[in-house]
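S.K.: Sequence first, then the predicted structure, then my questions.
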Amino acid sequence: MDVPTYQPSHRQDGHRVRHDWGITGAGAIAVDVDIAVVVDVLSFTTTLSVATDAGIHVLPYPWDDQDAGRFAAEHDAVLAVGRRVAQPGQISLSPATVRTADPPPARLVLPSPNGSTIAHRLAGVAGVVVGACLRNATAVAEWVEERYDRRSATVAVVSAGERWPDGSLRPAVEDLWGAGAMLLALADRGWQDLSPEAGLAAAARRATAPDLAAQLAACASGRELHESGFGADVDIAAELDRSASVPVLRGHAFVPA
């Protein structure tokens, strides 16, 4: 990952728990930290959590990379196809297709334009890369709490966001909620020194507590999926803390911690 020089303020230096957006934000806050947590609720990290529940090893890869097929073949993995071009029985970025795969593959290359691309780029430049979503936010926080010293470890949580048609970052509220869920769970376990950006994400998650599923369905990304016939993916994404799996990137693949 080519890392530009960022001002200490933009790196959120001085705070042990940080939050920012997209591939550029990941480069600013997640390089050389102890733990980088990637959040892409609709749908990379939700699909990742469903796959990890099933024991599938998931290889992140950039979206629209022409070498994805070769990469999958080299790693004896199934290549997920685009959600809108998947045929019956094919696995795509849709978590519903992973949940119903029969039999599930042992290894899956799962490209996505946001979360998967960020995870692929962070490999080797962050200490440990973990995938989190609403389904496993508390499990991830518990895993971090068990293995790291809150007085010294640095945690960078990256909300992947979505893309506008021109390719620019569209901050996606579902990723803010997913990041906030993990950050709030850390704070509840005694982690302090959250940056203001991280504190805002935690507060955003707290604000959705009474009706998270309804708000997830009503947000822009949720509506887009419902209107495209993928409402089941939104329902799976709303399965708050239903998963105890913690996907950790080891080499090329996310594996269950």
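M.R.: Arrived safely.

S.K.: use CA for all of it now, contacts and neighbours both
M.R.: Fine.

S.K.: Next, count neighbours for P196.
M.R.: Other residues lying near P196 total 14 when counted by other C-alpha atoms under 10 Å.

S.K.: Tell me the spacing between it and S9.
M.R.: As for P196, its distance to S9 is 11 Å (criterion: C-alpha to C-alpha, to the nearest Å).

S.K.: Over to A218?
M.R.: With C-alpha to C-alpha as the criterion, A218 and S9 are 34 Å apart.

S.K.: Take this one as well and set it beside the first:
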Amino acid sequence: MASAPYTQSSASIRFDWGLPGALAVAQGTQIVVVVDVLSFTTALSVATEAGIEVFPYRVRDASAASFAASRQAVLAVGRSEAGSAGVSLSPLSVQAASRPGGVLADRGRLVLPSPNGSAISRALSERGVMVIGASLRNAPAVALWVKRHAAGAPVAVVAAGERWPGDALRPAVEDLWGAGAVISALSGAPSPEAQAAVAAYRQVAASLPRALAACASGQELIADGHGDEIALAAELGTSVAVPVLQGECFRPA
């Protein structure tokens, strides 16, 4: 349990990074919004708007395959393994597979492993917190849903971030922007940390595709041949789907 200063308990809208930050600011809240723009929560928004149930999973290993089989779900694999026809963490692959005739449209369930957004979502849910998945695509819809359901109670927004070699947290600026997009549309008293996220988002709000392509995570996707995913991730407010983690899977609110 984090000590009082790190819970941001004096604010009704809180913000922090990664799993340790999520566990700190979740104390005393009922709703936590998790943001992982490149690419977990963007893929989640695409799946949810197609009516696909999404099971977050911490790692992609043999246990994930067993878990997917037990839930009669499609397991998302690595981008290179998926190729042009399989399902991976790529939102474009989820979008294609959700169309009529696609494997997700037929099966209706997806296990989506991710060491960041997915792992944080599962950990929070296991502690009894309601988890909402937000990306730039559905940030306004998520904020509206949260305002209606929080009933004035504190809300936490968590930027998932990425991992350095050695498993240390790498704060990823695209998640800061996504968190800021959600927080900017909420009502309440934001912590200084939450205010900083809003300021960062407003700095790039008019040029999100360019900013996402230029940031480190975007450059990594481009270098790996997946730069075509960035335009989809930058679609601010195009989705009204609000993924709510109920039990072990995300469903549309």
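M.R.: Structure received. Keep in mind the model is a prediction, meaning the values are calculated, not measured.

S.K.: Contact partners for V33 of structure 1?
M.R.: By C-alpha atoms under 8 Å, 6 or more residues apart in numbering, the contact set of V33 of structure 1 is 126-127, 153-156.

S.K.: how does it look with 6 Å?
M.R.: By C-alpha atoms under 6 Å, 6 or more residues apart in numbering, the contact set of V33 of structure 1 is 126-127, 154.

S.K.: show me what contacts P113 of structure 2?
M.R.: By C-alpha under 6 Å, 6+ apart, the contact set of P113 of structure 2 is 56-60.

S.K.: got those residues as TSV, with distance to R137 of structure 2 columns?
M.R.: Converted to TSV, the contacts of P113 of structure 2 look like this (distance: C-alpha to C-alpha, whole Å):
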residue	distance to R137 of structure 2
P56	19
Y57	22
R58	23
V59	25
R60	25
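
S.K.: Pull out the buried members of these.
M.R.: 56-58, 60 (16 or more other C-alpha atoms under 10 Å).

S.K.: Show me these that map onto strands.
M.R.: 56-57 (DSSP state E).

S.K.: now the buried ones among the contacts of P113 of structure 2 in a markdown table, with distance to A68 of structure 2?
M.R.: Shown next, in a markdown table, are those (distance: C-alpha to C-alpha, whole Å):
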| residue | distance to A68 of structure 2 |
| --- | --- |
| P56 | 11 |
| Y57 | 10 |
| R58 | 13 |
| R60 | 11 |
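
S.K.: quick check, L216 of structure 1 in a strand?
M.R.: No. According to DSSP: H, G, I helix; E, B strand; the rest coil, L216 of structure 1 belongs to no strand; its state is helix.

S.K.: Map it across to structure 2 for me.
M.R.: Structural alignment (TM-score structural alignment) places L216 of structure 1 against L212 in structure 2.

S.K.: quick one: contacts for that match?
M.R.: L212 of structure 2 makes contact with G218, according to C-alpha under 6 Å, 6+ apart.

S.K.: Matching G199 of structure 1 against structure 2, which residue comes up?
M.R.: Per TM-score structural alignment, G199 of structure 1 is aligned with Q195.

S.K.: Kindly report the same for I35 of structure 1.
M.R.: In structure 2, the residue paired with I35 of structure 1 according to TM-score structural alignment is I31.

S.K.: my guess is that match contacts G128, does it?
M.R.: No. I31 of structure 2 is not in contact with G128 according to C-alpha atoms under 6 Å; the separation is 9.7 Å.

S.K.: Those two: who's more crowded?
M.R.: Neighbour tally, I31 of structure 2 and G128, criterion other C-alpha under 10 Å: the higher count belongs to I31, 22 against 12.

S.K.: Tell me how far that one lies from S121 of structure 2.
M.R.: Plainly put, I31 of structure 2 is 11 Å away from S121 of structure 2 if you go by C-alpha to C-alpha.

S.K.: Leaving out the residues flanking it, which one is nearest to the aligned partner of E239 of structure 1 in structure 2?
M.R.: E239 of structure 1 maps onto E235 in structure 2, with residues paired by TM-score structural alignment. Nearest non-adjacent residue to E235 of structure 2, counting by C-alpha to C-alpha, 6 or more residues apart in numbering: R137, 5.1 Å away.

S.K.: would you say the one you found is within a strand?
M.R.: No. According to three-state DSSP, R137 of structure 2 belongs to no strand; its state is coil.
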